[in-house]
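Q: Show me the folded form of this:
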Amino acid sequence: MKSLALTAGTLAAAALLWYAVPSLAESARRVPAPTADLTAAAAAKTESAVFAGGCFWGVQGVFQHVKGVSNAVSGYAGGAAKMARYEDVGTGRTGHAEAVRITYDPQQISYGKLLQIYFSVAHDPTELNRQGPDTGTQYRSTVFAENAEQARIAKDYIAQLNQAKIYGKPLATTVELSKPFYVAEDYHQDYLTLHPHQPYIAINDLPKIDELRKLFPESYTAAPALVHAAKASKS
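A: Model (predicted):
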């Protein structure tokens, strides 16, 4: 699980490690857009996508800063409802992955564009059952496709990136179809925005937001789409 007890010295050392180790420093890159994408239905106002790529704090934080995304919720996908709790998922034995469900306007951003951001800055898709300091199947790289079309687009894109040898090694990303998504505990929502100085966030996740801004300026928005704000507007 994610350690919250990092000293200032550890923070500085880890920050240096981020830029010194090629697998970390080079993981953020704008990969080519997918050659195939979903066509936005004229009547569709919102669509959803579910991605897993390590700790959901960072993945949620990235997509909350993407134009066209109205909500990005941290949760669990891939396992049974009765085990969809942080303490259980953290054992790595429930079949879940920490995941994020993204609600977006297909007239503003496409599913393919979300995938491009996911593979470029949200995580390192070459790491198998881990992401940075976190290890276990709950941190796997997985696209939880909500329908056959999403699954086809994701699989084709993975094949495209592998064929082009974008990362120099095969992607570890898998595609799982029609797996239920369960919303995580409230204290996990908006975690990056609420705790920007927490060492884990500062080391592992804030650089992703910076890379999103640099690599995808056309898709970046400074104001995050916060879960708690969405809840407040509905109350």
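Q: C-alpha from now on. contacts and neighbour counts both.
A: Noted.
Q: Okay, helices next: where are they in the protein?
A: 8-20, 22-25, 56-64, 86-89, 111-117, 148-164, 191-194, 199-200, 206-215, 227-234 (DSSP state H).
Q: next up, for comparison:
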Amino acid sequence: MSSIPDPETDLPAEQDRGDVVLAAGCFWCVEAVFQALAGVTDVTSGYAGGDAETANYQAVCTGRTGHAEVIRVRYDPAVVSFGTLLKVFFGVAHDPTQLNRQGNDLGPQYRSAVFVADDQQRQVAEAYIAQLDRSGVFGAPIATRIESLTAFHEAEAYHQDFAINNPSQPYVCMVAQPKLDKLARQFPDQLAGD
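A: Okay, the predicted model is just below:
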């Protein structure tokens, strides 16, 4: 994959709500990527795209609830833009060309999706996907869906800060750490300080 371009369209800081919900496979590793970014004030793992009654890990893992594993990213638009977060989402957090999977994680709960909260987010996300497809940067069509955010359901407490709290866990070592390394290489100026 060649270098991923900056979005041609972005939200002006004064129009940016500072909150986005993203699905990019297992939330443990996606959470770790966004927690490392400057301007991100909070990352919460959860579920979106299904009903409240089945918004729990055991049910979502069946792949039959309509949910995706997601993260809710809260951020300061004066420090990091919506477009920059999308660039990290597409370029580092996951492979957006995989349909209903990420690596060995299979099922619609691992789909790639941007859960938009308003028309402005939708327009920027759709424009960026079209731009990336035109650029051919991925060598395959982007499978990411744009879905309306109807509700965000916070995941169980043990899923929160998972990579931070479990740095030696094999999945974290094999999946999250390479993404963090890639983030440091591709976005050194976007990393949060210690």
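Q: What TM-score do the two superposed chains give?
A: With the length set by TM-score structural alignment, normalised by the length of the second structure, the two chains reach a TM-score of 0.97; 194 aligned residues with a CA RMSD of 1.3 Å.
Q: quick revisit: pick the most buried one from the helices of the first structure.
A: helix 56-64 (a mean of 29; mean count of other CA atoms under 10 Å).
Q: Nearest spatial neighbour of the residue mapped onto Ser120 of the first structure from the second structure, chain-adjacent residues omitted?
A: Following TM-score structural alignment, the counterpart assigned to Ser120 of the first structure within the second structure is Gly91. In space, and not counting its chain neighbours, Gly91 of the second structure is closest to Ile4: 6.2 Å by CA to CA, 6 or more residues apart in numbering.
Q: Counting neighbours, what do you get for the one you found?
A: 17 (other CA atoms under 10 Å).
Q: residue contacts, it?
A: Neighbour list for Ile4 of the second structure: 87, 91, 132, 137 [criterion: CA atoms under 8 Å, 6 or more residues apart in numbering].
Q: Spatially, what comes nearest to the residue minimising distance to the centre of the second structure if we skip its sequence neighbours?
A: The centroid of the second structure falls nearest to Leu22 when counting by CA atoms, centre = their mean (3.8 Å). Nearest residue to Leu22 of the second structure, sequence neighbours excluded (CA to CA, 6+ apart): Val114, at 4.9 Å.
Q: was I right about that neighbour contacting Ala48?
A: No. Val114 of the second structure sits out of contact with Ala48 when judged by CA atoms under 8 Å, with a separation of 10.3 Å.
Q: Tell me which residue of the first structure matches up with Asp76 of the second structure.
A: Aligned counterpart of Asp76 of the second structure in the first structure: Asp105 (TM-score structural alignment).
Q: how far away is its match from Lys67 of the first structure?
A: As judged by CA to CA, to the nearest Å, Asp105 of the first structure and Lys67 of the first structure stand 9 Å apart.
Q: With Gly112 of the first structure instead?
A: From Gly112 of the first structure to Lys67 of the first structure the distance is 14 Å (CA to CA).
Q: again, but for Glu218 of the first structure
A: 8 Å.
Q: Which one's more surrounded, these two?
A: Ranked by neighbour count (other CA under 10 Å), Glu218 of the first structure and Lys67 place Lys67 first, with 20 against 11.
Q: And that one, what's its match in the second structure?
A: Using TM-score structural alignment, Lys67 of the first structure sits opposite Ala38 in the second structure.
Q: so who does its match touch?
A: Per CA under 8 Å, 6+ apart, neighbours of Ala38 of the second structure: 79-80, 190-193.
Q: State the number of residues packed around Gln108 of the first structure.
A: 13.
Q: Chain neighbours aside, what residue packs nearest to it?
A: Gly68 (5.1 Å).
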